[in-house]
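A.B. asks: Just a sequence and a predicted model for now, questions to come.
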Amino acid sequence: MNVKDIIIIGGGAAGFFAAINIAERHPHLTVAILERGKEGLQKVKVSGGGRCNVTHAEFVPTELVSNYPRGEKELLGPFHQFMTGDTIDWFEKRGVKLKIEDDGRMFPITDSSQTIIDCFLNEAKNHKVEVFYNESVKKIELSSPDGTRDFDHNFNVETLSGVFYCKKLVIATGSNPKIWKLLEDLGHRISPAVPSLFTFNIKDERIKDIPGVVAQHVQVKVVGSNLYSEGPLLITHVGMSAPAILKLSAYGAIELAERNYKFDIEINFIQQSFEACLEHLKAIKQNIAKKTVFKLTQFDLPKRLWHKLVQASGIDQETRWADLNKQQLENLASQLTQAVFKVDGKSTFKEEFVTAGGVDLKEINFKNFESKLHKNLYFAGEVINVDAVTGGFNFQNAWTGAYLIAKNI
């Protein structure tokens, strides 16, 4: 009979972090990871373009939680116990130094996710964590049907190869519909999963043939909604990306899914009102009357984007500022501050497979990430209904939950 003190289902970031910390704190316990793949830590491997975006340089809990569309309120307490500084310290004590990039993202100084993977595998080995690969879980049962649990174990975990028994069970399977179904069978409510980090597919003459162009300071809102974000915007081969879009996709995950990813966005490329922009354009018309509109880029916009917006305003390449009529000035002000684009679908953001959805947050005790329904059942990482914007925040949720489980188990 394969009996362990603690079993962790899921050999990803949260699973390994939980197993290592549990085994380190409680060396007398037998700890095992069940991973359905032939190797674990696959999301760690591809994160950050293969560099592993470990966390984000945000050191104030109230500021850190603002990056979580779902989980902001619930994670505040946990972040007071284990957050960014603790993560940095944890890795440095194990020989992995992290660096901060200009945008706040943090990576190992080696710029290789393999550094993190090697750290986890070595720590797991050192602390005698058993890792079972190719163990896809088919069923999770309470050991006794009436829930009294008179046995020396509390859970039966059935896999393709047999049954494992354990006293305490940690679920760290990420966004796994099969595991969510098993948890539903145990009585847990599961918030439906929808994509949470994605780029917008847009076909429009104003962005055609200018992929790679970045407008640094834009405001974006979804027409007919309260959804709004600001930041850099990247024009891609298929539409738009970068933080301004990704934040919108995260905070609007559920609403945009309901719209079947077909909606309009309004973009203010210069963060000025229409009226202020129009007055600015009128002043330019007076001051540089003989210059051509097309050639003289304004508002620190990328030249290629300026050209597109000028053309969309009905202004040809030879028109001088002095020759602009009232309608053309208003058209240009509108393109700069109220440009509407039709979104028709989404694309995955690089390798970031992030979803909203998971175990209902009301059914989790966030002091120790234990189920409120079943004693000795714990959750870590994206298996719960927590997700974040891009930048290392999803990993930080995984580290925090896993650590607090280890501390309190």
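C.D. replies: That came through, no problem.

A.B. asks: going forward, measure contacts between C-alpha atoms and count neighbours the same way
C.D. replies: OK.

A.B. asks: Residue 344 and residue 256: what is the separation?
C.D. replies: Shown here: residue 344 relative to residue 256, a distance of 11 Å by CA to CA, to the nearest Å.

A.B. asks: tell me the SS of residue 266?
C.D. replies: strand (DSSP: H, G, I helix; E, B strand; the rest coil).

A.B. asks: hang on, the earlier thing: residue 344 and residue 256: which is more packed in?
C.D. replies: Neighbour tally, residue 344 and residue 256, criterion other CA atoms under 10 Å: the higher count belongs to residue 256, 22 against 15.

A.B. asks: also this one, for the comparison:
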Amino acid sequence: MEKRLIVIGGGAAGFFCAVNAARMCPQLEVLLLEKTGKLLSKVKVSGGGRCNVTHAAPDISYMARHYPRGQHFVKKAFGHFFVPDTIDWFAARGVTLKTEADGRMFPVTDNSQTIIDCLLREADQHKVKVMLHQEVAALEPLPGGRWQVRLQQGAPLEADYLCVAAGGYAQAAKFDWLQATGHEVMAPAPSLFTFNVPGHPLTALMGVSVPAAQVKVAGTKLQERGPVLITHWGLSGPAVLRLSAWGARELQGLQYRFTALVNWVPAYHEQSLRDALQELRFSQGGQKMYLRNPFELPQRLWQFLLQQSGVEEETRWADLPAKAQHLLVKNLSGMELAVQGKTTFKEEFVTCGGIALPGINPATMESKIAPNLFFAGEVMDVDGITGGFNFQHAWTSGWIAASSIRSKM
């Protein structure tokens, strides 16, 4: 009798499980359920529509350090399917990936549709049956290790194997149907978001980017260094997004109201910057400060920081008043910004939280509590920072689940 796998979720992890299971087990009927009318929607928008497929990590340990939650879990999982396997898998299907200077990997076409088309072709070739607008209401174990999937609408379905790849949820209540299987759920919290600083004059500089700044959350150990982008609502860019991922739970506890301290010149701290300004007063004395930008900051930002420090437009370095110098040091090395709220980063929302990892075997992605129940992707309490890490977890967990199901047949 033909056996059936039902995959719940039509995102990257669900699709990768479905197409690999169907390819590895031609005798297996694979049915993929998606609650919306769209497949692979996050793949579509990732990387500004280019799809940041993975990250060119030198080794597993390096890769694992980029997951605020689930480091030990992914370290074990990556031993079964890692970045070179992802590259080879897509290459074997005519999709070549390229590596950018920061390690992010994209299809050479710079178009996410390339990845989507590849996965859809694979599903078609291996006869994966896709059902859209199918929201799951409950999972019920049947005798002999089989499962019944009750839908919000329509007749229930039965399966020999289940893979839940339903993504993250913003509200804990959305996990109820999974909690009913006996699994503990870690409460969700947003990850990867930008900082809102409403009403601050800095937002007038929207579009200005600083290649290397340091952002700290006052009163915590949270800090990150990297590119920072000023937006019309506040701060964004890789340093801020990484900070939001590492601080997801802590910042949620602060209700997204905290002071961000920005060092625009992280090669200096307060005292060394004070010394550098003193030196500039002697070496550049006759030059106007507004025209001389000694720290290679974007010119608009440099002039804004001078204005905020009370430096007049005609001021020469030699004539810098002590009070203005003190303020300039503070604004350059530790500008205080009152953050009040967050904004989801484009459509690339990620949540931390989900199925607690002690209940899942990282070598098989199978539940330790309920046999023949597998998990893949963001529905688990694993999340990476921005840069291709979340997709690598999706490919890895999807492939492992498929491979484990094959070994059970």
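C.D. replies: Nice, thanks for sending it over. Since the model is a prediction, treat every value here as computed from it, not as a measurement.

A.B. asks: Drop the TM-score for these two in here.
C.D. replies: Superposed pair, TM-score by TM-score structural alignment, normalised by the length of structure 1: 0.95. Supporting alignment: 401 aligned residues with a CA RMSD of 1.6 Å.

A.B. asks: Need the overlap of contacts for residue 344 and residue 256 of structure 1.
C.D. replies: 262-263 (CA atoms under 8 Å, 6 or more residues apart in numbering).

A.B. asks: where along structure 1 do the helices fall?
C.D. replies: In structure 1, the helices defined using DSSP state H lie at 13-25, 42-50, 61-64, 72-81, 84-93, 113-126, 177-185, 243-251, 253-258, 274-287, 303-312, 326-337, 393-408.

A.B. asks: Endpoint to endpoint, stretch 229-248 of structure 1 covers what distance?
C.D. replies: End-to-end distance for stretch 229-248 of structure 1, by CA to CA: 6 Å.

A.B. asks: Can you state the residues of structure 2 onto which that stretch aligns?
C.D. replies: Alignment of stretch 229-248 of structure 1 against structure 2: residues 224-243, by TM-score structural alignment.

A.B. asks: Give me the contact list for that stretch.
C.D. replies: With contacts defined as CA under 8 Å, 6+ apart, stretch 224-243 of structure 2 is touched by 192-198, 202-216, 222-223, 385-386.

A.B. asks: Then stretch 338-353 of structure 1?
C.D. replies: 46-49, 195, 197-204, 241, 260-268, 274.

A.B. asks: Please pull up the equivalent of residue 168 of structure 2 in structure 1.
C.D. replies: Residue correspondence to structure 1 (TM-score structural alignment): residue 168 of structure 2 is matched to residue 175.

A.B. asks: Relative to residue 43 of structure 1, how far out is its match?
C.D. replies: 12 Å.

A.B. asks: Between those two, which has more neighbouring residues?
C.D. replies: Using other CA under 10 Å as the criterion, residue 175 of structure 1 and residue 43 rank with residue 175 on top: 21 against 18.

A.B. asks: Excluding chain neighbours, what is closest to the more buried one?
C.D. replies: Distance criterion CA to CA, 6 or more residues apart in numbering; nearest residue to residue 175 of structure 1, sequence neighbours excluded, is residue 383 at 5.5 Å.

A.B. asks: next one: residue 393 of structure 2
C.D. replies: Closest residue in space to residue 393 of structure 2, ignoring its immediate chain neighbours: residue 377 at 6.2 Å, by CA to CA, 6+ apart.

A.B. asks: The aligned partner of that neighbour in structure 1 - how many residues pack around it?
C.D. replies: Using TM-score structural alignment, the equivalent of residue 377 of structure 2 in structure 1 is residue 381. For residue 381 of structure 1, the neighbour count with other CA under 10 Å is 29.

A.B. asks: Show the contacting residues for residue 381 of structure 1.
C.D. replies: 13-14, 172-174, 394-395, 397-399, 401-402.

A.B. asks: Need those residues in CSV (columns: distance to residue 251 of structure 1 and neighbour count).
C.D. replies: Below are the contacts of residue 381 of structure 1 laid out as CSV (distance: CA to CA, whole Å; neighbours: other CA atoms under 10 Å):
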residue, distance to residue 251 of structure 1, neighbour count
13, 24, 28
14, 23, 30
172, 23, 32
173, 23, 27
174, 19, 26
394, 14, 22
395, 18, 25
397, 17, 28
398, 19, 24
399, 22, 27
401, 22, 31
402, 25, 30
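
A.B. asks: coming back round to it: who's in contact with the match of residue 168 of structure 2?
C.D. replies: 193, 354-355, 357-358, 382-383.

A.B. asks: how close does it sit to residue 56 of structure 1?
C.D. replies: From residue 175 of structure 1 over to residue 56 of structure 1 the distance is 22 Å, taken as CA to CA.

A.B. asks: what's the answer for residue 95 of structure 1, then?
C.D. replies: Going from residue 95 of structure 1 to residue 56 of structure 1 by CA to CA gives 19 Å.

A.B. asks: So for the two, which residue has more residues nearby?
C.D. replies: Ranked by neighbour count (other CA under 10 Å), residue 95 of structure 1 and residue 56 place residue 56 first, with 26 against 11.
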